[in-house]
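Undergrad: the sequence and its predicted three-dimensional model are supplied below.
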Amino acid sequence: MENLDFNVQYSGITEINDVISALDKMKEELSDSLKKQWKIEEARKSQISALAHDIKTPLTIIKGNSELLNELDLTEAQKEFNDSILKESGNIEFYIKLLIDINKSQQSQSIVKESINSYEFINDIIKQGEFLCLNKNVKFASDVKEVSETFNGDISCVKRAVMNVLSNAVQYTPKRGRILFSVYNDDKYMHFIIEDSGRGFSKEELTMATEEFYQGDKSRNSRDHYGMGLYIAQTFVNKHGGIINLSNSEYLGGARVELTILK
């Protein structure tokens, strides 16, 4: 809770008071140590965030100049080198986004809840899901049950949580595979479910896949996988008083991720 500024209560028994006094001194020393640690940690996050944003400016210039070069009459070798610059610039953009996502997911500030139109939110997710799948020739389907007109939440956080899971599903689904996005609610919770026809979760992944930087079997992961998608999604879902459940889909045979958040 990051709160060690409380007063201990002493009893009328000397021996117990001696123990309480010793624990109180430990508490004070721990408080001083942790406050320094928290301050350093916040400064580190601020520096990383500032650096990530600062890198965007020179990167934009590099990409812009490289795109202009592509409009010239380049030799085959020059075009190959220039395409490599553009490709690696895209990789740097990915790393920057990853740094920003890590920082945001670790920030301790409260989420800002508002009334979210359920159908507008769901339709937005479906459109983005269809676009992601189109690029990889994956069939996208949705199954939206009758849901309440609105639900409460931080729209940015909920969207990022769902899209992180959906992006993961697209990454692990082979070409001409299938993804199913389902939504329903009960009296208390909204349920967002993403299923795919990929290889599914291993036994270890079912318990570890939401851990920060967990990468599982590296021989089956792409080099762009950093074990952050499910971790970030879980962080945002937890802030909404919800949970993430991992399983394997009986319907499509691959992974199944259910995000449950308080309405």
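TA: That came through fine.
Undergrad: from now on I want contacts and neighbour counts done on CA atoms only, so please keep to that.
TA: OK.
Undergrad: ok, residues contacting stretch 55-64?
TA: 85-86, 89, 93, 96 (C-alpha atoms under 8 Å, 6 or more residues apart in numbering).
Undergrad: report the distance from it to the chain centre.
TA: Mean-position distance between stretch 55-64 and its chain equals 25 Å (C-alpha atoms, centre = their mean, to the nearest Å).
Undergrad: let's bring in a second model and compare:
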Amino acid sequence: MDRYLTFNQMIKQTYFKILRQFLINLFLFYLLPMSLTAFTNITEKNAGAFTIYFSTASWIYISLILLFIITKNMRDLLEKIKQETIIVYNQSILGDTNENDSAKLTLIELIETRQKIQEMQSTIKKIIQSEKQQKQELMFQVSAAAHDLKTPLTVIQGNAQFLQSMYIPGNIGQCLEDIDLASQQLNLYFNQLINYSKTFYNDTSNWESLSSDYLFELFEQEIKLITDKKADIQFSNNLPASIYLTLNLNLFLRAILNIVNNAIDHSQSSYPTIKINYKLIDNQFYISIWNSDSSFTENLLEKYGLLFYQDKQATDSEKRSNFGIGLAFVKRVAKIHGGQVNLSNFDNGALVTICIPI
């Protein structure tokens, strides 16, 4: 018989196996011993009682043999089905494609189930890869378009600044100031869009392992450059010892500077306090950035990280300086580093925490 069986064939095979084992055991442990045994002390008076006793004992003995054989074979059958089900689960759900385990499968229904699941997984993987490729191509096109638009924008901004240096009567000077301001906003928008698109490039050349001491010193220098006379910056290192972090320094530093810039722009104070804290918990590196006199709205806490999302509860000035790219960029950077970003309102201020594994 073929080693691959359907469930019905396996049941029939078990049935005939039980019958065969029962007949063999009946012969070896009942008929043969009985034929070789001589019964004595049987008289006419006790013959009826002996017959009843012998028949009852025989049926009990035979029933026990049959029960033992059925129990053993059913247990073996269920154990085999269980083992093959586990193999299908490991191969199809957990992605374990051990060929030795595949060779152990004998139940046709489970083999077909495994094949169907693997086909479904393969289709899903192709769809995901296709969507990922399309998203990368789209971000590349967006980045290229942003680069192309920056050139004429620079010309417009340069001409507007040049004309502003000349004496121009009437409202034309105000128009030039508006053009210059709008050009600056567009330039900032394009820069943020280009930085966001870079997070989709699979470029491993920019990844490196760096010590925490070096990183903290670099972070402090860069943050102080952009916050000079704009905020009170306080650093706190709670790491028990120096560690090494593998990261894309360019993207990670931009994400931190983005958070600090947003903290200054959205603070209600003209000179806010910004606290930056480093800590290590369960092999996870945390960098927390808290700024005073600021808070996140409920809408932003629910939908932060969505590209181009602008908070409807924000003020008009905040909307003009927020393009819905900054937090999406920070969240994307945390994701490619295998971590996450969390926003919360804490101690009368806004708290942003980035967590990445070490």
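TA: Noted; the coordinates are in hand. Source: prediction; values computed, not measured.
Undergrad: TM between them?
TA: Here the TM-score for the pair of chains, by TM-score structural alignment, normalised by the length of structure 1, is 0.77; 256 aligned residues with a C-alpha RMSD of 3.4 Å.
Undergrad: so which of the contacts of stretch 55-64 of structure 1 sit within helices?
TA: Using DSSP state H, the subset of these located in helices is 85-86, 89, 93, 96.
Undergrad: please look at Leu163 of structure 2 and Gln174 and confirm they touch.
TA: No - the criterion here is C-alpha atoms under 8 Å, and Leu163 of structure 2 misses it with Gln174 at 11.2 Å.
Undergrad: grab the nearest non-local neighbour of Gly349 of structure 2.
TA: Ser292 (4.4 Å; C-alpha to C-alpha, 6 or more residues apart in numbering).
Undergrad: then Phe151 of structure 1?
TA: The nearest residue in space to Phe151 of structure 1 (C-alpha to C-alpha, 6+ apart) is Lys263, at 4.9 Å.
Undergrad: next: Leu26 of structure 2.
TA: For Leu26 of structure 2, the closest residue by C-alpha to C-alpha, 6+ apart turns out to be Ile62, at 7.2 Å.
Undergrad: the one you found belongs to a helix?
TA: Yes - Ile62 of structure 2: assigned to a helix according to DSSP: H, G, I helix; E, B strand; the rest coil.
Undergrad: the equivalent of Phe252 of structure 2 over in structure 1: which element?
TA: Matched to structure 1 by TM-score structural alignment, Phe252 of structure 2 sits across from Val158. When elements are assigned from DSSP states H and E, Val158 of structure 1 belongs to helix 155-172.
Undergrad: same question, Ser182 of structure 1
TA: Going by DSSP H and E, Ser182 of structure 1 is part of strand 178-185.
Undergrad: report all helices and strands that that strand contacts.
TA: Packing partners of strand 178-185 of structure 1 (3 or more C-alpha pairs under 8 Å, 6 or more residues apart in numbering; DSSP states H and E): strand 139-144, strand 189-196.
Undergrad: about what we covered before: as TSV, the contacts of stretch 55-64 of structure 1 with distance to Asn103 of structure 1 and neighbour count would be great.
TA: Formatted as TSV, the contacts of stretch 55-64 of structure 1 follow (distance: C-alpha to C-alpha, whole Å; neighbours: other C-alpha atoms under 10 Å):
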residue	distance to Asn103 of structure 1	neighbour count
Ile85	27	16
Leu86	26	18
Ser89	21	17
Glu93	15	17
Ile96	11	20
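Undergrad: hey, where'd the helices end up in the stretch 51-200 of structure 2?
TA: 99-103, 108-164, 172-198 (DSSP state H, counting those that start in this stretch).
Undergrad: return the most buried member of those helices.
TA: Most buried of these, by mean neighbour count (mean count of other C-alpha atoms under 10 Å): helix 172-198, with a mean of 17.
Undergrad: that older thread, the aligned residue in structure 1 for the residue nearest to Gly349 of structure 2: how many residues sit nearby?
TA: When structure 1 is aligned by TM-score structural alignment, Ser292 of structure 2 is paired with Ser197. Around Ser197 of structure 1 there are 25 other residues, counting by other C-alpha atoms under 10 Å.
Undergrad: now do the contacts for Ser197 of structure 1.
TA: Neighbouring residues of Ser197 of structure 1 by C-alpha under 8 Å, 6+ apart: 173-174, 177-179, 252-255.
Undergrad: one step back: tell me the contacts of the residue nearest to Phe151 of structure 1?
TA: Here Lys263 of structure 1 is in contact with 151-153, 188-190 (C-alpha under 8 Å, 6+ apart).
Undergrad: what's the closest of these to Ile232 of structure 1?
TA: Gly153 (16.3 Å; C-alpha to C-alpha).
Undergrad: which residues touch that closest one?
TA: 112-116, 240, 263.
Undergrad: repeat for Leu343 of structure 2
TA: 296, 301, 350-353.
Undergrad: wait, a strand at it?
TA: Yes - assessed by three-state DSSP, Leu343 of structure 2 belongs to a strand.
Undergrad: show me what Lys82 of structure 2 lines up with in structure 1.
TA: By TM-score structural alignment, Lys82 of structure 2 lines up with nothing at all.
Undergrad: how close does Lys82 of structure 2 sit to Ala314 of structure 2?
TA: 58 Å (C-alpha to C-alpha, to the nearest Å).
Undergrad: comparing the two, which shows the higher neighbour count?
TA: Neighbour count, other C-alpha under 10 Å: between Lys82 of structure 2 and Ala314, Ala314 has more, with 16 against 12.
Undergrad: excluding chain neighbours, what is closest to that one?
TA: Spatial nearest neighbour of Ala314 of structure 2, excluding adjacent residues (C-alpha to C-alpha, 6+ apart): Thr297 at 7.8 Å.
Undergrad: which position in structure 2 pairs with Lys239 of structure 1?
TA: Correspondence of Lys239 of structure 1 to structure 2, assessed by TM-score structural alignment: Ile336.
Undergrad: quick one, what contacts its match?
TA: Thr199.
Undergrad: cutoff 10 Å now
TA: Residues in contact with Ile336 of structure 2 (C-alpha atoms under 10 Å, 6 or more residues apart in numbering) are 199-200, 202, 247-248, 251, 356.
Undergrad: can you redo those residues as a markdown table with distance to Ser236 of structure 2?
TA: Putting the contacts of Ile336 of structure 2 into a markdown table (distance: C-alpha to C-alpha, whole Å) gives the following:
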| residue | distance to Ser236 of structure 2 |
| --- | --- |
| Thr199 | 28 |
| Phe200 | 32 |
| Asn202 | 33 |
| Leu247 | 21 |
| Asn248 | 23 |
| Leu251 | 22 |
| Ile356 | 18 |
